[in-house]
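# Pasting the sequence and the predicted model now:
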Amino acid sequence: MPDDQSPGTEQIPAPIQSTQLTLVDQLVQWGRRRIEERVFRPGMRMPSIRRLALDKGVSRFTVVEAYERLVAQGYLDSRRGSGFYVREAATVGSRSPRVAAAVNHAIDVVWLLRNMVGTTSPEKGPGLGYLPNRWLDGELISNALRALGRQGGAQLLQLGTPQGFYPLRQQLQTRLAEMEIGASPEQIVMTSGVTQALDLIARLYVQPGDTVLVGDPAWFQMFGRFASQGAHLVGIPYTADGPDLAALERLVIEWKPRMLVINSVLHNPTGTSLAAAQAFRILKIAEEHDLIVVEDDIYCDLAMPGSTTTRLASLDQLRRVIYLGSFSKTLAANLRVGFAACSPDVARALADQKMLVGMTSPEINERVVFKILTEGHYRRHAERLRNRLDAVRERTARALELIGFRLFSTPGHGMFHWVDTGVDTAVLTAAGHEAGYLLAPGALFSPNQSPSTWMRFNIANCGDPGLFDFLARAADKGPPP
């Protein structure tokens, strides 16, 4: 690779004799693939002719010819004096139906989810939303499965109940009581993760045209779920201390929303948590304007026990708050065991809706989680995870700051840093994809998906030795000192 080749760009291999592809053909294929994979998005400026020629080790003539072919095929626009840009979806006429359909999708959310599933090296996945497998405890799950197997298979054949495995709901009642949330087993509905819980809530309570308030930034996957229900999403800006409550009040008055969805503890992606005064004010606003409040507490067990955080459900006692939890972040993502705790009427409605869209949730998974929770090992496992996160949090923060990035805040707990890179993180993500890194650009975390210089980093997945050097060069910050 030439010394001046940018990181993250592969050399074009010599043409394979059997395919007879010229360098121009190979570069065209590379460009089409990156556009179809959503690495280069509609409206994005392509790398300059000089830059791409250096990156790929080809002549400028080869790049020009490839770009011109991509223009002719409907992938790019040529703007005199400015460069080549990915053509907007609305103007594409010559692409195949498959490509056009991909362009019209809610772009980057699907792209990131697809790449999250396909990422095999967590060390090169700072954009991932999960802890690496090596941090988790597969023996906890294996032991629980073996214990279930010894009990005989007949009990594993039944369909299950709409609200979920009753002994697990009893155990969750105890866990919730420790957080001062009163919920009987009849007020708890098991779901296939928080994602299904949000889906059921959206189906029940959101009509086309309703406004739903979400964080800006916030967890990107829920945006698509509520939007597909016809909701109008309005973002609440965040400060280093959490949601901007003055802005929240203004938005409620202006938009008259149906629902508010919020992380109270270890907000994704900023890592902030609600203080008691903030929680009280949010509930007061919700009561005055008759808002349904959905409290997503999926990072519950990554918060230090005894930390000064307040859950809305503990203040409201599930009158208007629907509280969501899950074990995907601490046990295993593929167990898909989550739950909603709510008023009895809401619980019955959620269970009925759950039956309509997917029958019951897998009871085998729920029995596994019940075994793990009741055998006494889970608390120590969660403590080990918190300790491991503590060991890398400060080191990761300093490494990011050394290359000129700025932290939104310095969370004392949790797995994320929200960082201002100073450059368009969609472009940075594209360069990372070329280099084999999965990054999470800030645009994904905004309900309007506008360009952003912010990026979420999973501190557990920043262990690749070349990551920070790559980020420094790709963001034109220079190598770290």
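Yes, it's here.

# alpha carbons only for contacts and neighbour counts from here, please
OK.

# Any buried residues in the helix ranked longest in the chain, and which?
If you go by DSSP state H, the chain has its longest helix at helix 378-402. Neighbour-count burial for helix 378-402, counted by 16 or more other Cα atoms under 10 Å, picks out 378, 381-383, 385-386, 389-390, 392-393, 396-397, 400, 402.

# wait, which of the residues you listed is closest to G422?
The closest of those to G422 turns out to be L400 (Cα to Cα; 12.0 Å).

# What separation is there between the closest one and G271?
Separation of L400 from G271 (Cα to Cα, to the nearest Å) stands at 16 Å.

# Also V369?
Applying Cα to Cα, the value for V369 to G271 is 26 Å.

# Might you report the residue contacts of D424?
P451, S452, T453, W454 (Cα atoms under 8 Å, 6 or more residues apart in numbering).

# hmm, try it at 6 Å
S452, T453 (Cα atoms under 6 Å, 6 or more residues apart in numbering).

# I459 versus that one, what's the distance?
21 Å.

# cool, and R348?
Distance, R348 to I459, by Cα to Cα: 39 Å.

# Which of those two has more residues huddled nearby?
Legend: neighbour count by other Cα atoms under 10 Å for R348 and I459, higher for I459 (26 against 18).

# top strand in this protein by residue count?
In the chain, with assignment by DSSP state E, the single longest strand is strand 232-239.

# got another, please set it beside the one above:
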Amino acid sequence: MSSVALDQIPAPHDAAALTLVDQLVQWGRRRIDERVFRPGMRMPSIRKLALDKGVSRFTVVEAYERLVAQGYLDSRRGSGFYVRERPAGFAPAERRGADAGAPAVTLVSPDPAPAPSTIDVVWLLRNMLHTSTRPEKGPGLGYLPARWLDGELISGALRSLGRHSGVQLLGFGSPQGFLPLRQQLQTRLAELEIGATPDQIVMVSGVTQAIDLLARLYVQPGDTVIVGDPAWFQMFGRFASQGARLVGMPYTPEGPDLDALEALVETWRPKMLVINSVLQNPTGTSLSAAQAFRILRLAEQYGFIVVEDDIYGDLCPAGYPATRLASLDQLRRVIYLGSFSKTLAPNLRVGFIASALDVAQAVSDQKMLVGMTSPELNERVLYRVLTEGHYRRHVERLRARLDGVRDKAARMLERAGLRLFLAPGAGMFLWADAGVDADALTAAGHEAGFLLAPGSLFSPHQSPTTWLRFNVANCGDPGLAAFLARYLDGVARRAPTGGPANP
């Protein structure tokens, strides 16, 4: 029999005072809002949910009736309760009113929720935003917890801007971005041995917009784009919407499998390769100089563009064995992407593209067509942060904190029964094999109050896998280790003798 538990998050009133009906209503709303239960789906039967949650049938009936009244469910006589199709922007009165600040509630069940078909990229992004206020519950999050970041860096820069005339902030700004910031980035790139003038740099609203602009410019229907398998999942949909054929490049603990890459290039003749050269998401691998040279030789031989995403570069300490493609190529064939969302604030949304001059001009023109200019206020804030002398020390503190938790997170995962792909010496991610279906494990984790990131989302083919990505900064909740160990042990006990451990 399962129990009812409250998430341990700050709330404006005592969470323990909520009735079982209130808790079940909040559980149902959350599952529907996060699209675990989708429009048209039949809700669990009253009898089944009462057994699963350890409550009475009366409690379930009352909760379902409230969800009907609030616009979440339809009641169909003789058939049960179904998730209602709601118009875009729907917000029930209770959600808009006093309950908007109420604590989230999780009813914990020992049985996994077998709903892998509902675990998709949109589901993960939706839940990443929902979990941002509770990072200790989000080992699948893609960014560092707010308590690790330095809000004073941002607020100090805003105060500094506030002492100047506001007239300078009222225009559209430059299509390429705030010139003093681009000049500062020229200096930072030179430290990485990448030569770029300010005219070769275009500011964007993060790497996501950079990928969108490059896809619009260079990818036509039927073109092949090679991406990592696994790799950062948000770009897959962008390229697919352009009609591109996505081909996955496998990874080894030493980095991308370049023999496989060469075979893929010979077969598919790609238009573009997109790659993290430093602290790859999610494997944590980095390119060696020999690997980087080989990739560039293939790019020159077969005529494809290399997009180098270096969003994690600032988390890489000096002297770490990693080579940037742009430092070898000097932006002749490589288009280099950078961002500050991982080190300053996810919502600052300031990134940049460094490229050959003609590419930069084309990107700037495309940027105007799609959304005019990027917000100059954000760019001015970043300029202040970078030039007032505190950013380097802030990044050093982040690296030290990651160093302090990485080994602990790795040992916790191994004790729980997972196998690490690699034990990286830097960065924020661990790629781990649970040995069971990762989507089912993720669904069970969601039911237990933890947001996991299943490896299926990191594959361009979204194929089933046993791998997951873990953010080492968000693995400190002691309940996480207990949940993982309990789930994996339960799967092992249910597996037939000599058969696969498959939930």
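Structure's in. What do you need? What you are looking at is a predicted structure, and each value in this text was computed from that prediction instead of being measured.

# How far does the longest strand of structure 1 sit from its chain's centre?
Offset of strand 232-239 of structure 1 from its chain centre (Cα atoms, centre = their mean, to the nearest Å): 16 Å.

# quick one: what's aligned to L141 of structure 2 in structure 1?
Counting by TM-score structural alignment, L141 of structure 2 corresponds to L128 in structure 1.

# rewinding a little: residue range for the longest helix of structure 1 in structure 2?
The aligned range for helix 378-402 of structure 1 in structure 2 is 391-415, by TM-score structural alignment.

# what's the mean deviation for that stretch versus structure 1?
Compared with structure 1 after the fit, stretch 391-415 of structure 2 shows a mean deviation of 0.3 Å (mean Cα distance after the TM-score superposition for structure 1).

# Need the contact partners of that stretch.
L315, V472.

# quick one: it to chain centroid distance?
The chain centroid and the centroid of stretch 391-415 of structure 2 are separated by 18 Å, computed with Cα atoms, centre = their mean.

# mind listing what T211 of structure 1 touches?
By Cα under 6 Å, 6+ apart, the residues touching T211 of structure 1 are A231, H232, L233, P257, R258.

# repeat that for 10 Å
226-227, 230-234, 252, 255-260 (Cα atoms under 10 Å, 6 or more residues apart in numbering).

# Ok, Q278 of structure 1 next?
D241, G242, P243, D244, L245, S264, K284, T310, L312.

# hmm, which two among those are most spread apart?
Spatial extent of the contacts of Q278 of structure 1 (Cα to Cα) is set by the pair D241 and K284 at 18.8 Å.

# any idea how far I372 of structure 1 is from T360 of structure 1?
When distance is defined by Cα to Cα, T360 of structure 1 is 21 Å away from I372 of structure 1.

# I meant S48 of structure 1, not that one.
Distance of S48 of structure 1 to I372 of structure 1, given as Cα to Cα: 55 Å.

# sorry, back to before: filter the contacts of T211 of structure 1 down to the buried ones.
226-227, 230-234, 252, 256-260.

# JSON lines please, covering those residues and showing distance to P167 of structure 1.
Below are those laid out as JSON lines (distance: Cα to Cα, whole Å):
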{"residue": "F226", "distance to P167 of structure 1": "32"}
{"residue": "A227", "distance to P167 of structure 1": "35"}
{"residue": "G230", "distance to P167 of structure 1": "37"}
{"residue": "A231", "distance to P167 of structure 1": "36"}
{"residue": "H232", "distance to P167 of structure 1": "39"}
{"residue": "L233", "distance to P167 of structure 1": "37"}
{"residue": "V234", "distance to P167 of structure 1": "39"}
{"residue": "V252", "distance to P167 of structure 1": "40"}
{"residue": "K256", "distance to P167 of structure 1": "40"}
{"residue": "P257", "distance to P167 of structure 1": "37"}
{"residue": "R258", "distance to P167 of structure 1": "34"}
{"residue": "M259", "distance to P167 of structure 1": "31"}
{"residue": "L260", "distance to P167 of structure 1": "31"}
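
# closest to V71 of structure 1 among these?
A227 (32.7 Å).

# Grab the nearest non-local neighbour of that closest one.
The shortest distance from A227 of structure 1 to any residue other than its chain neighbours is 7.1 Å, reached at L233 (Cα to Cα, 6 or more residues apart in numbering).

# Same question for P270 of structure 2.
T224 (4.5 Å).

# For A438 of structure 2, see how far away that neighbour is.
Counting by Cα to Cα, the gap from T224 of structure 2 to A438 of structure 2 is 28 Å.

# A93 of structure 2 now?
From A93 of structure 2 to A438 of structure 2 the distance is 37 Å (Cα to Cα).

# These two: which is more packed in?
Applying other Cα under 10 Å to A93 of structure 2 and A438 shows that A438 carries more neighbours, namely 25 against 12.

# And that one, what's its match in structure 1?
In structure 1, A438 of structure 2 lands on T425 (TM-score structural alignment).

# how close does that match sit to S314 of structure 1?
Using Cα to Cα, T425 of structure 1 is found at 37 Å from S314 of structure 1.

# got a list of what the match of L141 of structure 2 touches?
Contacts for L128 of structure 1 (Cα under 10 Å, 6+ apart) come out as 112-113, 115-117, 119, 122, 416, 438-440, 456-461.

# Where does it fall, secondary structure wise?
Using DSSP states H and E, L128 of structure 1 sits within no helix or strand.

# what do you get for F450 of structure 2?
Per DSSP H and E, there is no helix or strand for F450 of structure 2.

# before we move on, what about M455 of structure 1?
M455 of structure 1 belongs to strand 454-458 when elements are defined using DSSP H and E.

# Please find the angle between the direction vectors of that strand and helix 378-402.
Here strand 454-458 of structure 1 runs at 140 degrees with respect to helix 378-402, directions being taken by axes from the mean of the first three to the mean of the last three Cα atoms, to 10 degrees.

# neighbours around L422 of structure 2, how many?
L422 of structure 2 has 16 neighbours, counted by other Cα under 10 Å.

# ok now do it, which residues does it touch?
For L422 of structure 2, the contact set (Cα under 10 Å, 6+ apart) comprises T252, P253, E254, T283, G284, T285, A410, L430, W431, A432.

# At which residues are the helices of the stretch 1-150 of structure 1 located?
23-36, 49-56, 60-72, 97-104, 107-118, 138-150 (DSSP state H, counting those that start in this stretch).

# would you turn the ones you listed into TSV with distance to L335 of structure 1?
Listed next are those as TSV, based on distance: least, Cα to Cα, whole Å:
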stretch	distance to L335 of structure 1
helix 23-36	31
helix 49-56	42
helix 60-72	44
helix 97-104	29
helix 107-118	15
helix 138-150	9
